[in-house]
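[1] coordinates only, no sequence provided:
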């Protein structure tokens, strides 16, 4: 008597045979899904040459927004604010503060635009390519600006009278306590002046390293009598953000 054996192990005890074409369809599905995971429907990945520029554009847009309205980083180029701020420090300046009604107050370190020939002419990078790239990155806030900005501490504001006699600095006749002064300096650093009344809408600024700071005291013959227009102030210095061993926080409005 002849015995019919199952053609494959799966046919033995596996129930009824699959419909015609079922095996081929199963093998096709197995080959199509092997190693591909779950296929999402309704989504097509964009080519990299579209996604990468789009991501860069979004990143630059965010950086520009932060630089324009929130914070901007500046590099300290000189020792005029030592030891509060040191050469090479990078400081975060709160640009949102002026937009929300903040006004400079005595005791705050601030960054401001050169009000008129306080700084010597800045050298221009001789390589036009690198100069253009640096200017573009500075514009969007990815690198600190290198020229036309200074950082000093506010001593007096519009309407106040400032004077230095001997070693004593006074504002409206009251002695100013200056624990931030560079070691070995006094408030006047051998330069007596005043009394000077600060014009409305201006601030009187001096460096913490009083003997190494060409500040309002040295520009009394210039516009504003040495005072800086509030409109030229970028904002208060809120923090030292670099280097790591000199991180410091002065507060949201630089107190």
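    Happy to help now that I have it. Just so it is clear, the structure is predicted and the values come from calculations on it, not from any experiment. Numbers count the residues shown, from 1 in each chain.
[2] CA only for contacts and neighbour counts going forward, please
    Will do.
[3] and the strands in the stretch 51-200 of the chain?
    Remark: strands assigned in the stretch 51-200 of the chain by DSSP state E, counting those that start in this stretch are 71-75, 90-94, 109-113, 149-157, 161-165, 168-171, 174-175, 193-197.
[4] so which of these gets nearest residue 251?
    Closest approach to residue 251 among these is made by strand 90-94 (9.6 Å; C-alpha to C-alpha).
[5] just the angle between the closest one and strand 149-157, please?
    Taking axes from the mean of the first three to the mean of the last three C-alpha atoms, to 10 degrees, one finds strand 90-94 and strand 149-157 inclined to each other by 50 degrees.
[6] quick one on the thing from earlier: out of the strands of the stretch 51-200 of the chain, flag the one nearest residue 55.
    Checked against C-alpha to C-alpha, the stretch from the strands of the stretch 51-200 of the chain lying closest is strand 71-75, at 21.6 Å.
[7] who are the packing partners of the closest one?
    strand 90-94 (3 or more C-alpha pairs under 8 Å, 6 or more residues apart in numbering; DSSP states H and E).
[8] comparison target, given below:
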């Protein structure tokens, strides 16, 4: 084969170093199109991140902080927690033992506790769920609609639907009584023991308590005093519709990071009759 028989335009593009090699390079976009400046890319990425944060807050996860000592020893003041909003979707509802976040039902929080973030940056981050917002409480569900709660047996344990509940796994170790329902009326210095007190949770409501039972302004502190004729029957109970979601993680401080789940203490409690 002579040199005249060779292909004058090789297709492999490995030997041509002239104009043909330049024309075979890959184009990253239409000719003449300028790449977006870095500052514009940064703004775009920030907008996308904020949009995703708003979406997460609205439908899935939101951050909150602990405003008081009512959930000691598990949760401390200013701890940051994450709440799962989808926990009760599809017909689900809070269960006994769940740690939940709910909107202040009727002035349970003081003005300072319900204020929320104060700095402009924190307020903006709070709106999109990246910073804890105020006006909410964190408590443990003790009773659901129809449950009968009494205080207490001879060991100072709370009874739900007639069954004593052993809550030692999460209560403060120096708690003299697991459920100071009676102490709200007869005085904090009384010893725990059988009391002629009974609370029936209205349908569509929850009875909640803090784990630090001697320092928690919860349902037991807000329910109607026996014999009252002016107190509304739902006072002290939390409407299910006010529940934001279930706490599933303690994320700050990192040294105490922990996943939070429903304890087994209420498994033996029967459904209300």
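    Structure's in. What do you need? Only a predicted model underlies this, so the values are computations on that prediction, with no experimental measurement involved.
[9] need the TM-score from the superposition.
    The pair, once superposed, lands on a TM-score of 0.76 when counted by TM-score structural alignment, normalised by the length of the first structure; 219 aligned residues with a C-alpha RMSD of 2.8 Å.
[10] distance to residue 228 of the first structure and mean neighbour count added to the strands of the stretch 51-200 of the first structure, as JSON lines?
    Formatted as JSON lines, those follow (distance: least, C-alpha to C-alpha, whole Å; neighbours: other C-alpha atoms under 10 Å):
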{"stretch": "strand 71-75", "distance to residue 228 of the first structure": "19", "mean neighbour count": "24"}
{"stretch": "strand 90-94", "distance to residue 228 of the first structure": "18", "mean neighbour count": "25"}
{"stretch": "strand 109-113", "distance to residue 228 of the first structure": "8", "mean neighbour count": "23"}
{"stretch": "strand 149-157", "distance to residue 228 of the first structure": "10", "mean neighbour count": "24"}
{"stretch": "strand 161-165", "distance to residue 228 of the first structure": "14", "mean neighbour count": "20"}
{"stretch": "strand 168-171", "distance to residue 228 of the first structure": "17", "mean neighbour count": "19"}
{"stretch": "strand 174-175", "distance to residue 228 of the first structure": "22", "mean neighbour count": "13"}
{"stretch": "strand 193-197", "distance to residue 228 of the first structure": "13", "mean neighbour count": "17"}
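[11] relative to residue 247 of the first structure, which of those is closest?
    Closest among the strands of the stretch 51-200 of the first structure, using C-alpha to C-alpha: strand 90-94, at 9.2 Å.
[12] OK, contacts around residue 259 of the second structure?
    If you count contacts by C-alpha atoms under 8 Å, 6 or more residues apart in numbering, residue 259 of the second structure has them with 248, 249, 250.
[13] can you tell me the element the counterpart of the first one in the first structure falls in?
    In this case it means residue 248 of the second structure. Residue pairing (TM-score structural alignment): residue 248 of the second structure is matched to residue 238 of the first structure. Using DSSP states H and E, residue 238 of the first structure maps to strand 233-242.
[14] state the number of residues packed around the alignment partner in the first structure of residue 55 of the second structure.
    Using TM-score structural alignment, the equivalent of residue 55 of the second structure in the first structure is residue 65. Look at residue 65 of the first structure: counted by other C-alpha atoms under 10 Å, it has 14 neighbours.
[15] how much space separates residue 65 of the first structure from residue 137 of the first structure?
    13 Å (C-alpha to C-alpha, to the nearest Å).
[16] residue 182 of the first structure now?
    With C-alpha to C-alpha as the criterion, residue 182 of the first structure and residue 137 of the first structure are 34 Å apart.
[17] quick one, which of the two is more surrounded?
    Between residue 182 of the first structure and residue 137, counted using other C-alpha under 10 Å, residue 182 has the larger neighbour count: 21 against 17.
[18] now the more buried one: how far from residue 189 of the first structure?
    Distance check for residue 182 of the first structure against residue 189 of the first structure: by C-alpha to C-alpha, it reads 11 Å.
[19] what residue in the first structure is paired with residue 212 of the second structure?
    Checking with TM-score structural alignment, residue 212 of the second structure has residue 209 as its match.
[20] how many residues are close by that match?
    25.
[21] against residue 116 of the first structure, how distant is it?
    From residue 209 of the first structure to residue 116 of the first structure the distance is 22 Å (C-alpha to C-alpha).
[22] pull the distance from stretch 178-186 of the second structure to the chain's centre.
    28 Å (C-alpha atoms, centre = their mean, to the nearest Å).
[23] actually stretch 132-142 of the first structure, not the one I typed
    Averaging C-alpha positions (C-alpha atoms, centre = their mean) puts stretch 132-142 of the first structure 13 Å from its chain's average.
[24] quick check, central residue of the second structure?
    residue 83 (2.0 Å; C-alpha atoms, centre = their mean).
[25] counterpart of that residue in the first structure?
    Looks like residue 83 of the second structure aligns to residue 93 there (TM-score structural alignment).
[26] hang on, isn't its match packed against residue 74?
    Yes - applying C-alpha atoms under 8 Å, one finds residue 93 of the first structure in contact with residue 74, separated by 7.5 Å.
[27] tell me how far residue 54 of the first structure lies from residue 46 of the first structure.
    Distance from residue 54 of the first structure to residue 46 of the first structure, by C-alpha to C-alpha: 11 Å.
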